[in-house]
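Trainee: Here's my sequence, what's the structure:
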Amino acid sequence: MAAFLDFVRLTFLVLLLTVPWGAIAADEDPLQDVCVADINAQVKVNGFVCKASISAPDFVSPILRKPGNINNKLGSSVTAAGAANFPGLNTQGLSFARIDYAPGGVVPPHNHPRASEVLFVVYGTLRVGFVTSSPEFTLFTNTLYPGDLTVFPRGLVHFIINVGDTQALSLSGLDSQNPGASLLPNVLFASNPTIGDDVLGKAFNLPPWEIEKIKAAVKG
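Mentor: Have a look, this model is predicted:
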């Protein structure tokens, strides 16, 4: 029995050392050429079940044709294409987004828990940055111009702001069909139910009335 347990431990150690963890961190590999999502299926799985019948239009989407509405408090609009609204992306481990910006428009600090992001500037001037995790919390920031690319590593908090005098447009590719997005202001101050003022007060060294003021501003 002891020899068997030693064998199991050794096998597990070998697996830990040889499995390509970077590969399995992304969406799982597809098991067939295509699996167009059946959005209306009652069966719930990790992703979407496949439609029984598919056709060429399943692999085309007009979602990103039109600019988003930038007349809002952030001055930006993110239009995302993932498996939920572009069924042909199901099981492909991909999603795409266009971001429109007014002058001074911002995409606030956020992260994508399931994807890395590559951003391409179509027109305009953007300042971008991301922050590494603890213990360093190092900020890497750059100014981007038309034709420039940048990358936001998986799970790291990042932001984008239009620092030009005109509107801007960027396109982003992400390596998950459902990357998720956690906006820090909303996560901290507009969750449902909200995080207690006692917790946030300690975290930010602010009195409860200041926390409530921030919550109202974020929700408004």
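Trainee: For the rest of this, base every contact and every neighbour count on C-alpha atoms.
Mentor: Will do.
Trainee: for V122, what are its contacts?
Mentor: The neighbours of V122, taking CA atoms under 8 Å, 6 or more residues apart in numbering as the test, are P146, G147, A168, L169, S170, L171.
Trainee: now those: which count as buried?
Mentor: Taking 16 or more other CA atoms under 10 Å as the criterion, what is buried in the contacts of V122 is A168, L169, S170, L171.
Trainee: Please provide the structure for the following sequence as well, for comparison with the first:
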Amino acid sequence: MKSSYLFFTAFMALASCALAFDPSPLQDFCVAINDTNNGVFVNGKLCKDPKLATANDFFFSVKEGNTSNSLGSKVTPVAVNEILGLNTLGISLARIDFAPRGLNPPHTHPRATEILIVLEGTLYVGFVTSNPQNRLITKVLNKGDVFVFPIGLIHFQLNAGYGNAVAIGGLSSQNPGVITIANAVFGSNPKISSDVLTKAFQVDNKIVDNLQKQFWYDNN
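Mentor: Alright, predicted model coming up:
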């Protein structure tokens, strides 16, 4: 009886393995293309014949971002839309430039954890844990410091110095996505009903109306 039970357990374990998916790409790369007539649909993108891949499929030049805006920051993404060779590789990055006191406002990446390294300047950074704690975790970072923002959590970066600052964020997705909280809530199209927002934020209707009339700059 005992041997039969062990055999059954082993069989179920093997069956489970047989049904599992391969966690890694089964090819060297899968360069995305926009030609719907020539390609294979993989992971949200069409892929070109790998024999036709070139160095430019894996290259992108990141320039200094223009921080002359209301936020004083500019995010330059380097994801699958910028480097087509990133398709299926599960990684991307972004360069973030800050003017003095510039802010990368509270936002989330729904599909990626972010690891940030400061190249120049001093940044005050933080994220908020999920309900019900909603605990704020913050740190002041200097050149060479690294900080992690867990996937999906609201986070921000503020230039705490009086000179320019630059940081690089690595992200665990080829297309991490970004939801800027203020833009999404008060700048949605069409607008969220003021009845919803006045009750959610416990403020007067005039405050909500004023916020919805603002121009919500997108620094991405």
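Trainee: of all the contacts of V122 of structure 1, which comes closest to T79 of structure 1?
Mentor: Taking CA to CA as the measure, T79 of structure 1 lies nearest L171 of the contacts of V122 of structure 1, at 9.6 Å.
Trainee: on that earlier part again, narrow the buried ones among the contacts of V122 of structure 1 to those in helices?
Mentor: Counting by DSSP state H, none of the members of the buried ones among the contacts of V122 of structure 1 fall within helices.
Trainee: Adding distance to L5 of structure 1, write those out as CSV.
Mentor: Formatted as CSV, the buried ones among the contacts of V122 of structure 1 follow (distance: CA to CA, whole Å):
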residue, distance to L5 of structure 1
A168, 60
L169, 58
S170, 54
L171, 52
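Trainee: re the thing from before, columns distance to A81 of structure 1 on top of the contacts of V122 of structure 1, output as TSV?
Mentor: Compiled in TSV, the contacts of V122 of structure 1 are given as follows (distance: CA to CA, whole Å):
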residue	distance to A81 of structure 1
P146	22
G147	21
A168	19
L169	16
S170	14
L171	11
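Trainee: farthest-separated two in those?
Mentor: Farthest apart among these - using CA to CA - are G147 and A168, which lie 12.2 Å from each other.
Trainee: who touches both of the two?
Mentor: Applying CA under 8 Å, 6+ apart, one finds that G147 of structure 1 and A168 are jointly contacted by V122, Y123.
Trainee: mind listing the strands for structure 1?
Mentor: 76-81, 95-101, 106-111, 117-123, 126-131, 139-144, 149-152, 157-162, 168-174, 182-183 (DSSP state E).
Trainee: now the ones you listed as CSV including distance to N192 of structure 1?
Mentor: Shown next, in CSV, are the strands of structure 1 (distance: least, CA to CA, whole Å):
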stretch, distance to N192 of structure 1
strand 76-81, 22
strand 95-101, 26
strand 106-111, 18
strand 117-123, 27
strand 126-131, 26
strand 139-144, 30
strand 149-152, 28
strand 157-162, 21
strand 168-174, 27
strand 182-183, 14
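Trainee: how about the helices in structure 1?
Mentor: Under DSSP H, structure 1 gives helices at 2-18, 21-24, 184-189, 197-204, 208-219.
Trainee: Out of the ones you listed, which one sits most buried?
Mentor: Ranked by mean neighbour count, the helices of structure 1 are led by helix 184-189 with a mean of 17 (mean count of other CA atoms under 10 Å).
Trainee: Superposed on structure 2, what's the mean shift for that one?
Mentor: Average distance between helix 184-189 of structure 1 and its aligned residues in structure 2, after superposition and using mean CA distance after the TM-score superposition for structure 1, equals 0.6 Å.
Trainee: That helix aligns to what range in structure 2?
Mentor: Mapped onto structure 2 using TM-score structural alignment, helix 184-189 of structure 1 covers residues 181-186.
Trainee: can you check stretch 126-145 of structure 1 too?
Mentor: Counting by TM-score structural alignment, stretch 126-145 of structure 1 sits on residues 123-142 of structure 2.
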